[in-house]
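**Student:** Just the structure for this:
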Amino acid sequence: MADERSRPRFVSAAALAATLLCTTAACESSPSPESPGKDRPKTAWVEPASYAYTLTSLTQVLAGTFRVTVRDGRVAQAVGLDEDSRRQAQEQPDRIPTIGGLLKTLAEARSDGADTADAEYAADGRPVRISLDRDENSIDDEAQYTISSYEPTPG
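**Tutor:** Sure thing, here's the model as predicted:
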């Protein structure tokens, strides 16, 4: 008989836990414009001709954090925000991409069948994180790009 009495309590405790879990999930705040969403963007983002953003790049070719200014669809200025990125911004300024260039790289990786070609998007549809790994069995082909502090600017 002791087993029969404990069973309803267990069911009640499980129901209470499930209710609390659902209530907690419902109370979470909605994502901010910077909060990323996975996969494809909910809205189409059109790259403006002029804007600024901060790029943190972890790749074999480009590593560091850069403040990038884009004018007329091209990188007009890139300032390294750490020792490595300052050197790279001076020695290899052509390697620093626009956000549109990053999206093109993502699309190419997807069409080429990369093992990883993922992006997370802000509410307005622009990417905030891009992860690439063309071949999971290859070393040093992974790339991680984080896009932050995005600001459209007058042309």
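**Student:** Only C-alpha atoms from now on, for both contacts and neighbour counts.
**Tutor:** Noted.
**Student:** Run through the residues that contact the nearest residue to residue 72 once chain neighbours are set aside.
**Tutor:** Using C-alpha to C-alpha, 6 or more residues apart in numbering and skipping the chain neighbours, the partner closest in space to residue 72 is residue 49 (4.6 Å). Contact analysis of residue 49 by C-alpha atoms under 8 Å, 6 or more residues apart in numbering lists 70-74, 155.
**Student:** another one to check against the first:
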Amino acid sequence: MTAVATRSRSVSAAVLIGALLCATAACDSGAAHPEPAGGSAPAAWKEPASYAYTLTSRTQVLAGTFRVEVRDGAVAEVLGLDEDSRRAAREVPGLVPTIGGLLERLEQARDDDAHTAEARYAPDGRPVRISLDWDENAIDDEALYVISAYDPTPRRPDVSS
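**Tutor:** Sure thing, here's the model as predicted:
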């Protein structure tokens, strides 16, 4: 009878350990770094050297809607499309990032184990929405970036003489 009781406890312990491992795996299934809707990873996207896009930003420091031109991998022009963005473009012009800069912020938030570090992607793999929140209990560290009107072939500056 003792052998049966010991065996029963061993099986129960194994089942409990298995359940705990499954629960732990479920808790760490990427909730902090969710994949885009549909459950598939985004397509690989390589940031081009030059492009244009519209950024709607809701952060403590950078708020408003901006039309951004990127040339040679750097922000070349920023046009504020509303009162908040015109003020930001005038007061802190270097604060508007490239899309690659936004992806770096996302990765940094993930590396820092931010409470929220989520992105939604277009079919070509570029982000269309990035949501960040480093500390769930802080009220001034959230950031939301919406990327729209992406144009991989922006107008070129006039170089005629």
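**Student:** Overlay the chains and give the TM-score.
**Tutor:** The TM-score (TM-score structural alignment, normalised by the length of structure 1) is 0.73; 119 aligned residues with a C-alpha RMSD of 1.5 Å.
**Student:** And the top strand by length along structure 1, what does it pack against?
**Tutor:** Longest strand of structure 1, by residue count under DSSP state E: strand 142-152. Where contact means 3 or more C-alpha pairs under 8 Å, 6 or more residues apart in numbering; DSSP states H and E, strand 142-152 of structure 1 is packed against strand 51-58, strand 127-133.
**Student:** I'd like these as TSV, with mean neighbour count appended.
**Tutor:** Below are these laid out as TSV (neighbours: other C-alpha atoms under 10 Å):
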stretch	mean neighbour count
strand 51-58	21
strand 127-133	22
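**Student:** Can you convert those into TSV and add a column each for distance to residue 16 of structure 1?
**Tutor:** Output for those, formatted as TSV (distance: least, C-alpha to C-alpha, whole Å):
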stretch	distance to residue 16 of structure 1
strand 51-58	44
strand 127-133	37
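**Student:** Surely residue 78 of structure 1 and residue 71 touch.
**Tutor:** No: look at residue 78 of structure 1 against residue 71 with C-alpha atoms under 8 Å: they stay out of range, at 11.6 Å.
**Student:** the more surrounded of those two?
**Tutor:** Neighbours were counted for residue 78 of structure 1 and for residue 71 using other C-alpha atoms under 10 Å; residue 78 has more, 25 against 17.
**Student:** What's the separation between the more buried one and residue 10 of structure 1?
**Tutor:** Using C-alpha to C-alpha, to the nearest Å, we find residue 78 of structure 1 at a distance of 61 Å from residue 10 of structure 1.
**Student:** What segments of structure 2 are helices?
**Tutor:** Remark: helices assigned in structure 2 by DSSP state H are 2-27, 83-91, 99-111.
**Student:** Now render the ones you listed as a markdown table, adding mean neighbour count and distance to residue 40 of structure 2.
**Tutor:** As requested, the helices of structure 2 are exported to a markdown table (neighbours: other C-alpha atoms under 10 Å; distance: least, C-alpha to C-alpha, whole Å):
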| stretch | mean neighbour count | distance to residue 40 of structure 2 |
| --- | --- | --- |
| helix 2-27 | 11 | 17 |
| helix 83-91 | 17 | 34 |
| helix 99-111 | 17 | 18 |
